[in-house]
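**Student:** Structural data only, the sequence is not supplied:
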């Protein structure tokens, strides 16, 4: 099996080195090794790797012998159940600056790979995960960015957890203190570090304000075969050009508004103007056909109202005479229809110019 190739493996290896942490800037950080999901089961040429087991001491000797040279590690992934070849070049050069800054009296042994691993059984190592089911508003879990239904807690900065109550005991031991945990996002197929600060004064129940699920029904589901780690799922990707490229959809039973030419609009306006002029002329002819006796008293009444509101005190005697002389004519006057262009409206126009009739 060459470098970069992978083979499916129905049964997980019996024992393997579980990768817990990849140190930044180390040789392992420049490979595809993934913490918590990858298990080192051997190296190319290892006879024990065919028996689904590994000899840690032998692997350590092989790594030292390949310092500065490429070593092909056999790595099994718990998500896709496949074993792949990962080429890596063991080196201590990446850790030399850190050694110089430390105390000269100490003699730390630099890591050749930059991996933190533990011997375990891969078949049961992936069972101890805590599924985030719900996150309460304003809780420490919400402040830390935990996503309900999409996040799983795999471990913490001190390593992995062996049983369900181990996580709850860990939270109780970190009340009002930061707790660094490793969270896996199934939506983005990515691992991240999250800092939780459990406390009892956030305003709700519990130390974290979060509901977890543990057990067989809350295992991490497998990813699609064509999915690359760290990529955005299709259902969460933003649609680029979705609205720019689409064409306007018009249902078959919907008729669009007809287009009228400017000549048609001008002709319609001319016809409306002629109709309005004819109606105005008819209204004016209605008043002109009336008798002088009918129009005269009406005008006199309007003039009388004008004098009544303009100079009431100095024309009391005229008011008495007007009521006596025109009362009979008012009863005989026909009820004229309201006409916005009637000349009779002009005689009382001053009442509409801000002058009150009750002063």
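**Tutor:** Thanks, I have it. These numbers come from a predicted model, not from an experiment.

**Student:** drop to CA atoms for contacts and neighbour counts, all remaining ones
**Tutor:** Noted.

**Student:** Now the longest helix along the chain: buried residues?
**Tutor:** In the chain, taking DSSP state H as the definition, the longest helix is helix 262-288. Across helix 262-288, burial judged by 16 or more other CA atoms under 10 Å covers residue 283.

**Student:** same deal with stretch 46-58?
**Tutor:** Residues of stretch 46-58 classed as buried by neighbour count (16+ other CA under 10 Å): 46, 49, 53-56.

**Student:** Output the contacting helices and strands for the longest helix of the chain.
**Tutor:** Helix 262-288 sits against no helix or strand, with contacts defined as 3 or more CA pairs under 8 Å, 6 or more residues apart in numbering; DSSP states H and E.

**Student:** Pasting the second one now:
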């Protein structure tokens, strides 16, 4: 995505990276970083505040990333990004800005319009739920969920973790709007879907659809084997806005 070049996936990913959860509309990151699938695994060491003097690229902590952005406001910086869906690494050039929200009349606290969280990119596509059969007249059908072509990647509160997480989330939203982030394999895009789980629609289940979880139900990945290497790197569990 964006004006970038990409290479094949590294044989060894960093243990921790900055997971891109949300990208604000019209922000510096809009159209260049892909929410839920992109992970920041490096910051250009030529930036004013390099994160690791021993390496050309190093995984920043949220605090280090914020420091780099502050020091380079209005100056293009280069990020190294791993995409879990394509299994490729690419360079992305962004310019941190505070006045990116047109017409707001206010400076933005976020210099990129990006919400990030530290987690393990190797497990990026493990916690997704494949939409299977969708029953006629069900909440799932009313929300526009597509059987076999859609995967639930997260919700308005962020990613989900563990096989029972999606079931628990649905149970907690009976008769209440539930905002999900759904990936379409047919269109290769991530969209927002609002569904209202309920028992009144006249069929079986709160959503009226089958859901698959596990290795047989993960988002399809490219068959090309990884060929490149990135050094093993550790980080800290945290969350922040960039």
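**Tutor:** Yep, it's here. This one's a predicted model, so the numbers in the text were calculated from it and none came from an experiment.

**Student:** After superposing, what score do the chains get?
**Tutor:** Once superposed, chain against chain, the TM-score is 0.82 (TM-score structural alignment, normalised by the length of the second structure); 215 aligned residues with a CA RMSD of 2.1 Å.

**Student:** thinking again about what came up before, out of the buried residues of stretch 46-58 of the first structure, list just those in helices.
**Tutor:** Among these, the ones falling in helices (DSSP H) are residue 56.

**Student:** Run a quick neighbour tally on residue 76 of the second structure.
**Tutor:** Neighbourhood size, residue 76 of the second structure [other CA atoms under 10 Å]: 15.

**Student:** Nearest to the spatial middle of the second structure, which residue is it?
**Tutor:** residue 36 (1.2 Å; CA atoms, centre = their mean).

**Student:** Show me the strands in the second structure, by range?
**Tutor:** Using DSSP state E, the strands of the second structure run over 6-8, 17-23, 38-43, 77-83, 88-94, 114-119, 129-134, 150-155, 158-159, 178-184, 189-195, 209-212, 239-241.

**Student:** most tightly surrounded among the ones you listed?
**Tutor:** Of all these, strand 38-43 has the most neighbours on average by mean count of other CA atoms under 10 Å, namely a mean of 26.

**Student:** And it, what does it pack against?
**Tutor:** Here strand 38-43 of the second structure touches strand 17-23, strand 77-83, going by 3+ CA pairs under 8 Å, 6+ apart.

**Student:** In the first structure, what range does the last one match?
**Tutor:** Counting by TM-score structural alignment, strand 77-83 of the second structure falls onto residues 71-77 of the first structure.

**Student:** next one: the first one
**Tutor:** Residues 16-22 of the first structure are where strand 17-23 of the second structure aligns, taking TM-score structural alignment as the criterion.

**Student:** Run through who's touching the matching stretch.
**Tutor:** If you take CA atoms under 8 Å, 6 or more residues apart in numbering as the criterion, stretch 16-22 of the first structure is touched by 28-29, 33-41, 53-54, 56, 114-122, 159-160.

**Student:** Quick one: distance of it to the chain centre.
**Tutor:** Its chain's C-alpha centre and that of stretch 16-22 of the first structure lie 36 Å apart, by CA atoms, centre = their mean, to the nearest Å.

**Student:** Adding distance to residue 142 of the second structure, write the strands of the second structure out as a markdown table.
**Tutor:** Listed next are the strands of the second structure as a markdown table, based on distance: least, CA to CA, whole Å:
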| stretch | distance to residue 142 of the second structure |
| --- | --- |
| strand 6-8 | 38 |
| strand 17-23 | 25 |
| strand 38-43 | 29 |
| strand 77-83 | 31 |
| strand 88-94 | 35 |
| strand 114-119 | 30 |
| strand 129-134 | 10 |
| strand 150-155 | 14 |
| strand 158-159 | 23 |
| strand 178-184 | 13 |
| strand 189-195 | 8 |
| strand 209-212 | 11 |
| strand 239-241 | 33 |
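
**Student:** tally of neighbours for residue 136 of the first structure?
**Tutor:** Neighbour tally, residue 136 of the first structure, other CA under 10 Å: 15.

**Student:** so what's it closest to, chain neighbours aside?
**Tutor:** Distances taken as CA to CA, 6 or more residues apart in numbering put residue 209 closest to residue 136 of the first structure, at 5.3 Å, once the chain neighbours are dropped.

**Student:** do the same with residue 213 of the first structure
**Tutor:** residue 131 (4.8 Å).

**Student:** And the residue nearest to the residue nearest to the centre of the second structure when sequence neighbours are not counted, how close does it get to residue 99 of the second structure?
**Tutor:** Computed as CA to CA, 6+ apart, the closest residue to residue 36 of the second structure that is not its neighbour in sequence is residue 21, at 5.2 Å. Applying CA to CA, to the nearest Å, the value for residue 21 of the second structure to residue 99 of the second structure is 21 Å.

**Student:** Minimum distance to residue 143 of the second structure: which of the strands of the second structure has it?
**Tutor:** When the strands of the second structure are compared by CA to CA, strand 189-195 sits nearest residue 143 of the second structure, at 5.3 Å.

**Student:** Now do that closest one: which elements does it pack against?
**Tutor:** Going by 3+ CA pairs under 8 Å, 6+ apart, strand 189-195 of the second structure lies up against helix 139-142, strand 178-184.

**Student:** can you put those in CSV and add distance to residue 104 of the second structure?
**Tutor:** As requested, these are exported to CSV (distance: least, CA to CA, whole Å):
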stretch, distance to residue 104 of the second structure
helix 139-142, 34
strand 178-184, 26
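
**Student:** Give me the range in the second structure that the longest helix of the first structure lines up against.
**Tutor:** The aligned range for helix 262-288 of the first structure is empty, by TM-score structural alignment.

**Student:** quick one: the next helix or strand after that helix to helix 262-288, angle?
**Tutor:** Counting by DSSP states H and E, the next helix or strand C-terminal to helix 262-288 of the first structure is helix 292-310. Per axes from the mean of the first three to the mean of the last three CA atoms, to 10 degrees, the angle that helix 292-310 of the first structure makes with helix 262-288 is 90 degrees.

**Student:** Would you pull up how far helix 292-310 of the first structure lies from the middle of the chain?
**Tutor:** When distances are taken as CA atoms, centre = their mean, helix 292-310 of the first structure is centred 74 Å away from the chain's centroid.

**Student:** Quick one: the residues in the second structure that whichever helix or strand comes after that helix pairs up with.
**Tutor:** Of the helices and strands lying after helix 292-310 of the first structure in sequence (DSSP H and E), the nearest is helix 316-332. Per TM-score structural alignment, helix 316-332 of the first structure has no counterpart in the second structure.
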